[in-house]
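*Asks:* here's a sequence, model it:
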Amino acid sequence: MATTTKTESEKPAKAPSAKLVRNTLKEAKKLLAYHRDLLKPEDASAFEQSIGDVQKTLADRDLKQCQAGISRLEEEAARYFPKAASGFREWVEIIAVAAIVAFGFRTFFLQPFKIPTGSMQPTLYGIYPGETSYLEDDNPSPMVQLFEKIAFGKVFVDGGYRTKGDHIFVDRLTYHFRRPTRGEVIVFDAEGIPGIVQTGKFYIKRLAGIGPEEIQIKAPYLYANGKRVEDEPFLKIYSMKCPSCGTVGDFSPETHAQNQAICHHCGMTRYHGYINPMYYPHAQYLLTPDNVFQIPADHYFALGDNSRSSSDSRFWGSFEHTRLVGRAVFMYWPFNERWGPIR
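*Replies:* As a prediction, the model looks like this:
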């Protein structure tokens, strides 16, 4: 007696589980919510009706009938939401969202800056040249050059190199909740300050005075309201110490004007206190030890750590609180002895 065997296609479809139906409905609702604004009103209504039919069937616990509803949802999803170029579109959307998040983070939290000049040396370095000393060649091999460029920011030229300025993060959030304190390294908007030599929109200096108070320089010391400023950052600046090699230079008030800011041991900049800019042609304030500057209320007085080579408040005075951008908090590149929190 002949027998017949049912093929796979002839076998009755297995009813989906309630969990599968619920997950399918969840994804369908998400798909509709995500793309509703791109659909024709009648297509959106039809897809929404199909979702409702499956929900009703699930509520009636008719899981076999749910299979037909799920199949209809899949067909309509393929018709209303074509997958062509969907991968590319999703990547574009991810990149756009990431860019918006990064822009918001940069605007309200941490903003990267690059130090262009040497006014804050040796705390932070701008672009500066250096010499190389190699036994065989004037310049190192291409692989060594690539490594030192990535790690230390050195761009090699014949017989030497040029180091790019330090890259830092500036905290833009903190000063919305408190006022800055003396000694912090700050970034502010320099555009439009009377008397400033414009070399960039933003300046980075150390906060030396907070209005209303009187500021005075008696080399190498800073005075506020007649008292020497003894806060930790300033003790470092008075120290005559070279952070690169650790040596301490000689100092006497009589020779400070002639004292060199360059370390005689390693050739890098060392801390050398503050000077009165009596011989600087564009300087206007604190020209001599007897000069006093009265900082107006809600204004700040800023000085560079490299006092012999800094265009700062000695040249153009104080600036308003509203010009503050934020607090320099971290030097993230290049990777050298300065990498880390900024103090």
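*Asks:* could you use CA atoms for every contact and neighbour count after this?
*Replies:* Fine.
*Asks:* all helices of the stretch 201-343 of the chain, in order?
*Replies:* Along the stretch 201-343 of the chain, counting by DSSP state H, counting those that start in this stretch, helices occupy 232-238, 313-316.
*Asks:* next one: the first one to chain centre, how far?
*Replies:* Okay, so that is helix 232-238. Its chain's C-alpha centre and that of helix 232-238 lie 26 Å apart, by CA atoms, centre = their mean, to the nearest Å.
*Asks:* cool, the last one as well?
*Replies:* When C-alpha coordinates are averaged (CA atoms, centre = their mean), helix 313-316 and its chain have centres 28 Å apart.
*Asks:* equivalent analysis for stretch 46-63, please.
*Replies:* Its chain's C-alpha centre and that of stretch 46-63 lie 51 Å apart, by CA atoms, centre = their mean.
*Asks:* that older thread, format the helices of the stretch 201-343 of the chain as a markdown table; extra columns: mean neighbour count and distance to Gln216.
*Replies:* Formatted as a markdown table, those follow (neighbours: other CA atoms under 10 Å; distance: least, CA to CA, whole Å):
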| stretch | mean neighbour count | distance to Gln216 |
| --- | --- | --- |
| helix 232-238 | 17 | 14 |
| helix 313-316 | 22 | 10 |
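*Asks:* now these in JSON lines, with distance to Pro129?
*Replies:* Shown next, in JSON lines, are these (distance: least, CA to CA, whole Å):
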{"stretch": "helix 232-238", "distance to Pro129": "23"}
{"stretch": "helix 313-316", "distance to Pro129": "26"}
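*Asks:* which one of those helices lies closest to Phe188?
*Replies:* For the helices of the stretch 201-343 of the chain, proximity to Phe188 was assessed by CA to CA; helix 313-316 is nearest, at 12.4 Å.
*Asks:* the structure of the following sequence is requested for comparison with the preceding one:
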Amino acid sequence: MPPEDPASLPKPNLPKSELPAHSGSRSWWQSQRENVLTLLLALLLAFGIRTFVAEARWIPSDSMLPTLEEGDRLVVEKVSYRFSSPKRGDIIVFNPPAKLNFDGAYIKRVIGLPGDRMRIVDGKIFINGIPLQEDYIYAPPNYSCPGDRCPGVRVQGSDFVVPPDSYFVMGDNRNDSQDSHVWGFLPEENIIGNTIFRFWPPNRLHFFATQKYPELLSEAQVLRNPTPQDGGS
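*Replies:* A predicted model of the protein is given here:
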């Protein structure tokens, strides 16, 4: 008599309590594994991009008028400053000095670079003796630096020097901005990134190009090619 086909044998009718407890979870994981792994990968990529490449920020105040308005949404990139230093005119996001006890980030414009000799007087900023030409500010500063209304700079004389690895940053709305003239120089290690693009509101989309200061370039050319003095060679 030929053996019976196992497939034709009657299957035992086990109570539900005796079925393998892992059968349901295994089938769910097999069907959803690809979706779960895709979600985890997306989260890891999003975290990595936000931490090391770029992130979105929004403007909570009017300190950068007229360049940035309250509610603007920006893309801040974090890569370039790993290979080069901030440039004059960059709009940077940074953690404020610890003494301010502020839980959040600031956004200001880089004005003074390490080693710059500066002063602010009569509504003008002087960098190494040259008045800075700025067409992006809301109004000229109505204070002098050094001076009583510039507590961030406590030196004697008419000029001050930006320390190594530090920057003098200011809001474009000069007379309504908590910036370096109030709390002092910004350590380079506090900088988060450089503002490159405004993506909201849609009618004000804008890429932020590197700011040019021809008057300071002219000064650098003069330093490289000094004019011979009378009687000199």
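*Asks:* related to what we said a few turns ago, how about the helices of the stretch 201-343 of structure 1, which one is nearest Ile150 of structure 1?
*Replies:* helix 232-238 (30.0 Å).
*Asks:* what's the closest one packed up against?
*Replies:* The contact analysis (3 or more CA pairs under 8 Å, 6 or more residues apart in numbering; DSSP states H and E) places helix 232-238 of structure 1 against no helix or strand.
*Asks:* what lines up against Glu184 of structure 1 once you look at structure 2?
*Replies:* Using TM-score structural alignment, the partner of Glu184 of structure 1 in structure 2 is Asp90.
*Asks:* separation between its match and Asn142 of structure 2?
*Replies:* 23 Å (CA to CA, to the nearest Å).
*Asks:* likewise Ser61 of structure 2?
*Replies:* Computed as CA to CA, the Ser61 of structure 2 to Asn142 of structure 2 distance reads 20 Å.
*Asks:* neighbours of the match of Glu184 of structure 1, how many?
*Replies:* Applying other CA atoms under 10 Å, we find 20 residues neighbouring Asp90 of structure 2.
*Asks:* wait, it sits on Val110?
*Replies:* Yes - using CA atoms under 8 Å, Asp90 of structure 2 is in contact with Val110, at 5.4 Å.
*Asks:* residues contacting Lys78 of structure 2?
*Replies:* Residues counted as contacts of Lys78 of structure 2 (CA atoms under 8 Å, 6 or more residues apart in numbering) are 52-54, 192-194.
*Asks:* in structure 1, which of those remain in contact?
*Replies:* For the contacts of Lys78 of structure 2, the aligned pairs still in contact in structure 1 (both residues aligned by TM-score structural alignment, their matches' CA atoms under 8 Å) are 52-54, 192-194.
*Asks:* pull the longest helix from structure 2.
*Replies:* The helix that spans the most residues within structure 2, counting by DSSP state H, is helix 23-52.
*Asks:* ok so, going back, show the buried residues in the kept ones among the contacts of Lys78 of structure 2.
*Replies:* Burial of these was assessed by neighbour count (16 or more other CA atoms under 10 Å); the buried members are 54, 192-194.
*Asks:* list the residues that contact Val292 of structure 1.
*Replies:* Here Val292 of structure 1 is in contact with 214-216, 285-286 (CA under 8 Å, 6+ apart).
*Asks:* can I get these in TSV with distance to Ile95 of structure 1 and neighbour count?
*Replies:* Below are the contacts of Val292 of structure 1 laid out as TSV (distance: CA to CA, whole Å; neighbours: other CA atoms under 10 Å):
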residue	distance to Ile95 of structure 1	neighbour count
Glu214	51	18
Ile215	50	24
Gln216	52	25
Tyr285	50	20
Leu286	52	22
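*Asks:* across to structure 2, which of these hold up?
*Replies:* Where structure 2 agrees (both residues aligned by TM-score structural alignment, their matches' CA under 8 Å), the contacts of Val292 of structure 1 reduce to 214-216.
*Asks:* buried stuff in stretch 177-187 of structure 1?
*Replies:* Buried residues in stretch 177-187 of structure 1, counting neighbours by 16+ other CA under 10 Å, are found at 180, 182-187.
*Asks:* sorry, back to before: Throw the contacts of Lys78 of structure 2 into TSV and include distance to Pro97 of structure 2, thanks.
*Replies:* Listed next are those as TSV, based on distance: CA to CA, whole Å:
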residue	distance to Pro97 of structure 2
Phe52	21
Val53	23
Ala54	22
Ile192	13
Gly193	16
Asn194	18
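*Asks:* ok, so of these, who is nearest Tyr81 of structure 2?
*Replies:* Nearest to Tyr81 of structure 2 out of those is Gly193 (CA to CA; 7.1 Å).
*Asks:* so what's the counterpart of the closest one in structure 1 up against?
*Replies:* Matched to structure 1 by TM-score structural alignment, Gly193 of structure 2 sits across from Gly326. Residues in contact with Gly326 of structure 1, defined by CA under 8 Å, 6+ apart, are 170-175, 186-188.
*Asks:* cutoff 7 Å now
*Replies:* 170-172, 175, 186-188 (CA atoms under 7 Å, 6 or more residues apart in numbering).
*Asks:* now Val187 of structure 1
*Replies:* Counting by CA under 7 Å, 6+ apart, Val187 of structure 1 touches 202-205, 324-328.
*Asks:* please flag which of these sit within strands.
*Replies:* Among the contacts of Val187 of structure 1, the members falling in strands (DSSP state E) are 202-205, 324-328.
*Asks:* can you lay out those as TSV showing distance to Ala44 of structure 1?
*Replies:* Below are those laid out as TSV (distance: CA to CA, whole Å):
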residue	distance to Ala44 of structure 1
Phe202	52
Tyr203	55
Ile204	56
Lys205	59
Leu324	51
Val325	48
Gly326	49
Arg327	51
Ala328	52
